[in-house]
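> Just the structure for this:
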Amino acid sequence: MTTRQHDASVYEEIQTSERFRELRSRFRRWVFPMTVAFLAWYVLYVIMSGFARDFMGTKLFGNINVALVFGILQFVSTFLIAWAYSRHAARKLDPLADELRHEVEEKTAE
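Reported below is the predicted structural model:
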C-alpha cells in the first residue's frame, strides 16, 4: 500500500468513526438552528422595511427610527452569534477535533 493510499484509508476510517460523527452532529446541532434563526431575523427586517414602512419609520427619539435600530441590531446579532459560536466551538468542538487530528497524525506518521 502506498503512502497516499494509507493516508486515504486513515481518513476514511476517521470519517466513519463514532467520534467524528459526534463532532459533525455537535456542529450541525448548533449551526443549523442558529442559521435559521439569523436568516429569519434578517428576512423579518427586510419584509418589515418593505411592507411596514409606517412602523419602521416611527421615530423613537430625534432622527432615530425603528428601521435604524433594527439595522444596528442586525450588526449586533451578527457579532453575538460569532462570539457565541467561538465559545461553543472552544467548549464542544475543538477538544474533539484536536483528539481526531492527533489520531490522524499518529496513524499517518506510521
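> going forward, measure contacts and count neighbours with C-alpha atoms only.
Will do.
> Quick check: V10 touching E106?
No: the criterion here is CA atoms under 8 Å, and V10 misses it with E106 at 10.0 Å.
> which one of these two has more residues nearby?
Ranked by neighbour count (other CA atoms under 10 Å), V10 and E106 place V10 first, with 17 against 11.
> Can you tell me how far that one is from E18?
14 Å (CA to CA, to the nearest Å).
> go on, H88?
Separation of H88 from E18 (CA to CA): 20 Å.
> Compare the two and say which is more crowded by neighbours.
Shown here are H88 and E18; by other CA under 10 Å, H88 has more neighbours (15 against 10).
> you'd agree L60 is in a strand?
Yes: assessed by DSSP: H, G, I helix; E, B strand; the rest coil, L60 belongs to a strand.
> Next, the second sequence, to be compared with the first:
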Amino acid sequence: MKTMPSFSRDHDFTEVDDGAPDFSAIARSPEFVRLRRRILWFVMPATLLFLMWYLSYVLLAAYAPEFMSQRVSDNITVGLLLGLSQFVTTVVIMLGYVRFAKRRIDPQTEQLRNRVDAVQ
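Next comes the predicted model:
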C-alpha cells in the first residue's frame, strides 16, 4: 500500500493495492460527512411528513368513515380524493428530491469525486 495525500487535508488515506481509493477514509472525511448530513437534512423531514400524512389518511379511514364517505360528486368521495393525493404527494416529494439533489448534492459529489481522482 502506498500513502497518498488526503483530499480532506486532515489526514492521509491509503490507496488499495488494486489502485482503488480507500473508501473508508473517504467516508470519514469532513466533505463526505457534510454531504451525508445535507442529504439527511432533506430526507428525514420529507419522510416524517409523508409518514404523518399517510398515517392521518389511515386513521381517517379507520375512525372517520362518515367523513371519508362524503360525496364530492356522483362517484367521488373525500376518501378517494385523499387516497389519490397520496400518489400526488409521492410524486411531489420525488420531484423535490431530484431538484434538491441536482442543486445541492450533485455539485458536492462531483467535487468529492474530482478530489479523489486528483489524488490517485
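> Now which residue in the first structure aligns to L60 of the second structure?
Using TM-score structural alignment, the partner of L60 of the second structure in the first structure is M48.
> Equivalent analysis for Q108 of the second structure, please.
Using TM-score structural alignment, Q108 of the second structure pairs with L96 in the first structure.
> Where does its match sit, in terms of helix or strand?
helix 94-109 (DSSP states H and E).
> can you list contacts of stretch 72-91 of the first structure?
34, 38, 42 (CA atoms under 8 Å, 6 or more residues apart in numbering).
> In it, which residues are buried?
Using 16 or more other CA atoms under 10 Å as the test for burial, stretch 72-91 of the first structure gives 74, 81, 85, 89.
> Adding distance to R28 of the first structure and secondary structure as columns, could you present the residues you listed in a markdown table?
Formatted as a markdown table, those follow (distance: CA to CA, whole Å; DSSP: H, G, I helix; E, B strand; the rest coil):
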| residue | distance to R28 of the first structure | secondary structure |
| --- | --- | --- |
| Q74 | 23 | helix |
| I81 | 15 | helix |
| Y85 | 12 | helix |
| A89 | 12 | helix |
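> Sort out which one of these lies nearest F27 of the first structure for me.
A89 (8.1 Å; CA to CA).
> do you know how far the closest one is from L39 of the first structure?
Taking CA to CA, one finds A89 of the first structure at 21 Å from L39 of the first structure.
> Test my guess that the match of Q108 of the second structure contacts R19.
Yes: assessed by CA under 8 Å, L96 of the first structure is found in contact with R19 at 7.4 Å.
> residue contacts, the residue sitting nearest the centre point of the first structure?
Note on the first structure: the residue nearest the mean C-alpha position is V31, at 4.1 Å, using CA atoms, centre = their mean. If you count contacts by CA under 8 Å, 6+ apart, V31 of the first structure has none.
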